[in-house]
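K.L.:
whatever this is, show me its structure:
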Amino acid sequence: MLNYILKRLLGLLPTLLIVAALVFLFVHLLPGDPARLAAGPEADAETVRIIREDLGLDLPLHQQFWRFISNAGQGDFGTSLRSKRPVSTEIAERFMPTLWLTVAAMGWSVLLGLVIGTVSAVWRNRWPDRLGMTLAITGISFPSFALGMLLMQMFSVHLGWLPTVGADTWKHYILPSLTLGAGVAAVMARFTRSSFIDILKEDYVRTARAKGLNEFVVVTKHSLRNALIPVVTMMGLQFGFLLGGSIVVEKVFNWPGMGRLLVDSVEMRDFPVIQAEVLLFSLEFILINLVVDVLYAVINPTIRYK
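P.N.:
Below you'll find the model as predicted:
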């Protein structure tokens, strides 16, 4: 297991290098001149030229890429063109609000999805199953931005119970986490149901029932652990998606997180911030997949990596 983890960690380097190259080329294909945006609309051509040289944008692309990789390897992602602050500082301030929002959304959505999926599988083709899958399809089909606006209209505008913007108190997390986690809960419910149905057909489950064991014991002790193996994969992917893909929700709720920072950076052609954020999102997905693979062995000790 240790050798497997070390090999996966070593595999980070070429993957991140490829991602860095693709992101670097992508941001340089965006329309607009970052030097002009940094100088301001009133700056003359000479000022723009000086800023372009200062940012290194006058160099050939391969030299710009090499400088970016060299500095990134030392933890230096440059300075934001928009705020004139270090990129690492910009991301550090936005990371925790996004992380806590993701944890809050993931917590309730996974719990609810597991419950709905398990109940739907145990009472397959009966009214609990139909009700649970109807809720799941609704959660998948309803756009997150529309759900966020609907929740704000109901609980903030009409009822006045919850705030709409900011991340100061626990109340600020309720509406964004509900909006962000609705789709995840729906996916988890459907995936858990499918996994449980396959497990409930296994011989050892029929044997446990033939021994006269309580149905609750059969489901929780003999079925749940094996059914969780594919579900854990989906949990990891969904967590990575929430952590790196909460852009729409953060924009709707004006959330001070990395998603909104990325949108603002794209609008302002803030190359250093865009490159650093995408690299961070890629690293998060790789590490989450590694954690999921390790959890396989924890859930099912019969699994071994060679």
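
K.L.:
please count neighbours and contacts with C-alpha atoms only from this point.
P.N.:
Will do.

K.L.:
assign a three-state SS to Gly32, would you?
P.N.:
The three-state label given to Gly32 by DSSP: H, G, I helix; E, B strand; the rest coil is coil.

K.L.:
and the lengthiest helix in the chain, what does it pack onto?
P.N.:
Ordering each helix of the chain by length in residues (DSSP state H) puts helix 87-122 first. Counting contacts by 3 or more Cα pairs under 8 Å, 6 or more residues apart in numbering; DSSP states H and E, helix 87-122 packs against helix 127-141, helix 174-200, helix 224-244, helix 258-267, helix 271-299.

K.L.:
give me that answer again for 6 Å
P.N.:
Applying 3 or more Cα pairs under 6 Å, 6 or more residues apart in numbering; DSSP states H and E, one finds that helix 87-122 contacts helix 127-141, helix 174-200.

K.L.:
the closest residue to Gly244 other than its chain neighbours: neighbouring residues, count only.
P.N.:
Excluding the flanking residues, the one nearest Gly244 by Cα to Cα, 6 or more residues apart in numbering is Phe281, at 5.6 Å. For Phe281, the count of nearby residues is 16 (other Cα atoms under 10 Å).

K.L.:
for comparison, sequence B:
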Amino acid sequence: MTRVARAVLHRLGGAVLVLWGAATLGFLALHLVPGDPVSTLLGGSVTTGSAAVRAEITREFGLDRPLFAQYLTYLGRLLGGDLGRSYQQQQPVSRIIGEQLGPTAALALTAFGLILLFALVSAVTTAGRRRAVRGAASGAELLAISTPPFWLGVLLLTLFSFHLRLFPVAGAQGWESLVLPAVTLAVPFGSLLSQVLREGLESALHEPFALTARSRGIGPLALRGRHALRHALVPAVTLGGWL
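P.N.:
Coordinates of the predicted model:
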């Protein structure tokens, strides 16, 4: 077996163990919370004290079986792709998740595109500039990183939806509905990525290759975009994958 194959199998084995551990903790959490699973499912329902309802739920979810048997059934269903049925919405969990995959992917991709655009423009245009310019950009980014996204979202809704009426408040009404949620996600994460990218650019601009490029008459913006950016992208790509 080659070294690469062993490394891939090692990573896959680790992933399987993580998924098994997460599934096991999820199963145990329902049984370790105060009270019993039936009371947890019923919540504050007025029928909580009904013996008939409690017996029906116990039978439906197999809670009258031994705990280990419940655990094996739970793992078997997960391996078969059965995520169970939502007690509140009375639908299969896989269907509920599937209905949200498209909008979630659209929002995530749009936000990530804005993150990359913001980080590249901010870092490339401010790296290597005067201290006042870099300080102002870093201060604004630090403020954006420190701003809670839910609060930023409320501010954007108040200004652009309620007052200016440029974007819808809620719903899925085309690309207009994506703008405010995507910007809300992109501002703090884009600021974080911009700081990492600017630091990499600052270091790259002091490397010998930068001096050689300057001696050949390359302008500051071309030096950053065509040469220094390649060296600065390594930590930014790592952070971008996490984002």
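
K.L.:
TM value for the aligned chains?
P.N.:
Here the TM-score for the pair of chains, by TM-score structural alignment, normalised by the length of structure 2, is 0.86; 237 aligned residues with a Cα RMSD of 2.4 Å.

K.L.:
could I get the helices and strands packed on helix 87-122 of structure 1 as JSON lines with mean neighbour count and distance to Phe271 of structure 1?
P.N.:
What follows is these, written out as JSON lines (neighbours: other Cα atoms under 10 Å; distance: least, Cα to Cα, whole Å):
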{"stretch": "helix 127-141", "mean neighbour count": "16", "distance to Phe271 of structure 1": "33"}
{"stretch": "helix 174-200", "mean neighbour count": "24", "distance to Phe271 of structure 1": "27"}
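
K.L.:
now distance to Asp33 of structure 1 too, for the ones you listed, in CSV please.
P.N.:
CSV is the format used below for these (distance: least, Cα to Cα, whole Å):
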stretch, distance to Asp33 of structure 1
helix 127-141, 39
helix 174-200, 34
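
K.L.:
Arg82 of structure 1: which of those helices is closest?
P.N.:
With Cα to Cα as the criterion, Arg82 of structure 1 lies closest to helix 174-200 of those, at 26.5 Å.

K.L.:
which residue numbers in structure 1 go with stretch 173-185 of structure 2?
P.N.:
Mapped onto structure 1 using TM-score structural alignment, stretch 173-185 of structure 2 covers residues 168-180.

K.L.:
the matching stretch: end-to-end distance?
P.N.:
One end of stretch 168-180 of structure 1 sits 18 Å from the other (Cα to Cα, to the nearest Å).

K.L.:
among the helices and strands packed on helix 87-122 of structure 1, which is nearest Trp161 of structure 1?
P.N.:
With respect to Trp161 of structure 1, and counting by Cα to Cα, the nearest of these is helix 174-200 at 10.6 Å.

K.L.:
next secondary structure after the closest one?
P.N.:
Proceeding N to C from helix 174-200 of structure 1, the next assigned helix or strand is helix 203-210, under DSSP states H and E.

K.L.:
if we can go back for a sec, to Arg8 of structure 1, which of the helices and strands packed on helix 87-122 of structure 1 lies closest?
P.N.:
Using Cα to Cα, the nearest of those to Arg8 of structure 1 is helix 174-200, at 26.7 Å.

K.L.:
which part of structure 2 matches the longest helix of structure 1?
P.N.:
With TM-score structural alignment as the criterion, helix 87-122 of structure 1 aligns to 93-128.

K.L.:
how about stretch 266-280 of structure 1?
P.N.:
Using TM-score structural alignment, stretch 266-280 of structure 1 finds no match anywhere in structure 2.

K.L.:
what sits up against that stretch?
P.N.:
The contact list for stretch 266-280 of structure 1, computed with Cα atoms under 6 Å, 6 or more residues apart in numbering, reads Pro34, Leu81, Val87.

K.L.:
what's the distance between that stretch and the middle of its chain?
P.N.:
Its chain's average C-alpha position is 17 Å from that of stretch 266-280 of structure 1, according to Cα atoms, centre = their mean, to the nearest Å.

K.L.:
with stretch 133-153 of structure 2 instead?
P.N.:
With Cα atoms, centre = their mean, you get 19 Å for stretch 133-153 of structure 2.

K.L.:
and if you look at stretch 159-178 of structure 2?
P.N.:
22 Å.

K.L.:
okay, buried residues for it please.
P.N.:
Using 16 or more other Cα atoms under 10 Å as the test for burial, stretch 159-178 of structure 2 gives Ser161, Phe167, Pro168, Val169, Ser177, Leu178.

K.L.:
got a markdown table for those residues, with distance to Gly153 of structure 2 and secondary structure too?
P.N.:
Listed next are the buried residues of stretch 159-178 of structure 2 as a markdown table, based on distance: Cα to Cα, whole Å; DSSP: H, G, I helix; E, B strand; the rest coil:
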| residue | distance to Gly153 of structure 2 | secondary structure |
| --- | --- | --- |
| Ser161 | 11 | helix |
| Phe167 | 13 | coil |
| Pro168 | 13 | coil |
| Val169 | 11 | coil |
| Ser177 | 13 | helix |
| Leu178 | 12 | helix |
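
K.L.:
out of the residues you listed, flag the one nearest to Arg214 of structure 2.
P.N.:
Using Cα to Cα, the shortest approach to Arg214 of structure 2 within the buried residues of stretch 159-178 of structure 2 belongs to Leu178, at 42.2 Å.

K.L.:
structure 2: which residue goes with Val218 of structure 1?
P.N.:
Checking TM-score structural alignment: Val218 of structure 1 goes with Leu223.

K.L.:
now for that match, how many residues are close by?
P.N.:
By the criterion of other Cα under 10 Å, Leu223 of structure 2 has 19 neighbours.
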